[in-house]
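Undergrad: give the three-dimensional model of this entry:
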Amino acid sequence: MSRARVALGLLALVALAGCAGTGLGGAPAPSDEQLAENATYDWDRDADVTLNVTGEQYKTVADVNGTERVRLASTSGFGGRNPVLISAVQFRYENGTVVGADAIDVSTRDQRTVVDLPAANGTFAYTGSAGTRSVNAPLDFEGSHEVVLPPGMRVSFPIFGDVSPGGYEKSIEDNRVHLRWESLDSATVSAEYYLDRDLYIFGGIVGVLAVVAVGGVVYYRLRIRRLEREREQSGLDYEQ
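TA: You can find the predicted model right below:
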């Protein structure tokens, strides 16, 4: 093997190691414009941490106690970490005063989104991205958690719905599923959900496929019987 090939091999290993450590190079820190985006948050909640999923985004409102730093990172397929892209950051002091991005420092370090808050006690709020049928939110908060899914979405049917971690309570209020955990500690909360009509569509597809399958079996059975009769009539089936 030539030195050139060895060098190329080493470069490839270094590149792969870099991808594994940063999640394909990681993600840039949110821009000032993203951090300063307008958003309306519900500061009055029953849970210590709430995720309100609407469309393809979620709004997190979380109590922080005794810490001025929050770290947010998702795991990559290579076992590394990726920073979580957030926007519309706000912080509410214990006296009720709300400040925006100008008072909150957000950066990307060690493949994490690092948020330095203006006080160690208060409530931190931000917006993250969700899918059309799923949400995955790494959280760096302790206490009770609640996730509110978009209107009409459900998680009960195993093939289409899934929630992690387990141990949650589920209820439906105003056509929205509420998932509640009594206590979580720096957990990644994820949910896959569906519309009721998705089940009807799936059931219709399964029904059509079942009819086609049964029709195919009946057709081939009739075809085999017909061939057997033709053989008998032609005298091909007889004993010596």
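Undergrad: please count neighbours and contacts with C-alpha atoms only from this point.
TA: Noted.
Undergrad: how about stretch 183-200: buried residues?
TA: Neighbour counts over stretch 183-200 (16 or more other CA atoms under 10 Å) mark 184, 188-195 as buried.
Undergrad: measure it end to end?
TA: 36 Å (CA to CA, to the nearest Å).
Undergrad: reformat the buried residues of stretch 183-200 as a markdown table; add secondary structure and distance to V211.
TA: A markdown table is the format used below for the buried residues of stretch 183-200 (DSSP: H, G, I helix; E, B strand; the rest coil; distance: CA to CA, whole Å):
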| residue | secondary structure | distance to V211 |
| --- | --- | --- |
| L184 | strand | 47 |
| T188 | strand | 42 |
| V189 | strand | 40 |
| S190 | strand | 37 |
| A191 | strand | 33 |
| E192 | strand | 30 |
| Y193 | coil | 28 |
| Y194 | strand | 26 |
| L195 | strand | 25 |
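Undergrad: could you also give me the structure for this next sequence, so I can compare it with the first?
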Amino acid sequence: MSQKPMPPSERTRVRRVADRGHYDRATLHAILDEAYLCHMAFTDDHGTHCIPTACWREGEHLYIHGSNGSRMLKLAATGSQVCVTVTHLDGLVMARSAFHHSMNYRSAVIYGSFEVVAGAAKAAAMDAFLERIAVGRSRQARPGDANELAATTVLRIALEEAATKIRSGGPKDDEADMALPVWAGVLPLRLQGQRPVPDGAQPSLPDYVRSWGQGVGTEALAEAAGETMPGAGAPPRPSR
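TA: Here you go, the predicted model:
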């Protein structure tokens, strides 16, 4: 794995609060590896668009995939210039003044062009996508057949022109506001897995589902496995 730094370009150089910018690959990899979705901005004859799509990283490339009929993928496959972004929202920063309210985040921006992934590399990339969703899933799910693979476009973009930007910590209040009787601090946020929802009759519960359900309780995991726990009733109804 390359650890070669990414010197900022005119497009990736962070100018606003520049000390929050990072150009090392370790930070970029960490932000991308936590993402399930990216947003891709592109321009075609109908204007400029920004569309979310699933993504995963392998080495020094970010991968996306979709139907051959996707206008976004059709255009990206021609090598057109695009911009890909990933953002994780970590908290709402509550300041003593309205002006200084902010958000804690980790973000990545990638510029460049995609290339088509074909042949055996295409099938391997789709296996890697399933493994990104759940480790071991590619060995359990039916693999894509020739027709399904033929109907799917897989693209990748090199992590060559990229940068990350991170904000953390509390509010940056003015000294004159510090004595105001206003609550200040951070309201943390995170993406958290919820109770697994089974689809019909289920085989034994795979490890990645058990891991997904950590913290939701034994009864919830039993329900995900299609089992009934002694004394377990129906799941609670949402309050109205």
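Undergrad: TM-score of the superposed pair?
TA: After superposition, the two chains reach a TM-score (TM-score structural alignment, normalised by the length of structure 1) of 0.22; 97 aligned residues with a CA RMSD of 6.7 Å.
Undergrad: closest to T60 of structure 1 out of the buried residues of stretch 183-200 of structure 1?
TA: Compare each of the buried residues of stretch 183-200 of structure 1 with T60 of structure 1 using CA to CA and the shortest gap goes to V189, at 11.6 Å.
Undergrad: hang on, the closest one packs against S134?
TA: No. Distance between V189 of structure 1 and S134: 10.8 Å, which falls outside the contact criterion (CA atoms under 8 Å).
Undergrad: what two of the buried residues of stretch 183-200 of structure 1 are the furthest from one another?
TA: Spatial extent of the buried residues of stretch 183-200 of structure 1 (CA to CA) is set by the pair L184 and L195 at 27.5 Å.
Undergrad: which SS class is T27 of structure 2?
TA: T27 of structure 2 carries the three-state label helix when classified by DSSP: H, G, I helix; E, B strand; the rest coil.
Undergrad: that one: neighbouring residues, count only.
TA: T27 of structure 2 is surrounded by 18 other residues when neighbours are defined as other CA atoms under 10 Å.
Undergrad: so the nearest residue to it once chain neighbours are set aside is in which element?
TA: The spatially closest residue to T27 of structure 2, leaving aside those adjacent along the chain, is T164, at 7.3 Å (CA to CA, 6 or more residues apart in numbering). Secondary structure assigned from DSSP states H and E places T164 of structure 2 in strand 161-167.
Undergrad: same for the next helix or strand after that strand, what does it pack against?
TA: On the C-terminal side of strand 161-167 of structure 2, the nearest following helix or strand under DSSP H and E is strand 185-188. In this structure, strand 185-188 of structure 2 packs against strand 82-94, with contacts taken as 3 or more CA pairs under 8 Å, 6 or more residues apart in numbering; DSSP states H and E.
Undergrad: buried ones in the strand it packs on?
TA: By neighbour count with 16+ other CA under 10 Å, strand 82-94 of structure 2 contains the buried residues 82, 84-88, 90-94.
Undergrad: out of the residues you listed, who's nearest L32 of structure 2?
TA: V86 (6.9 Å).
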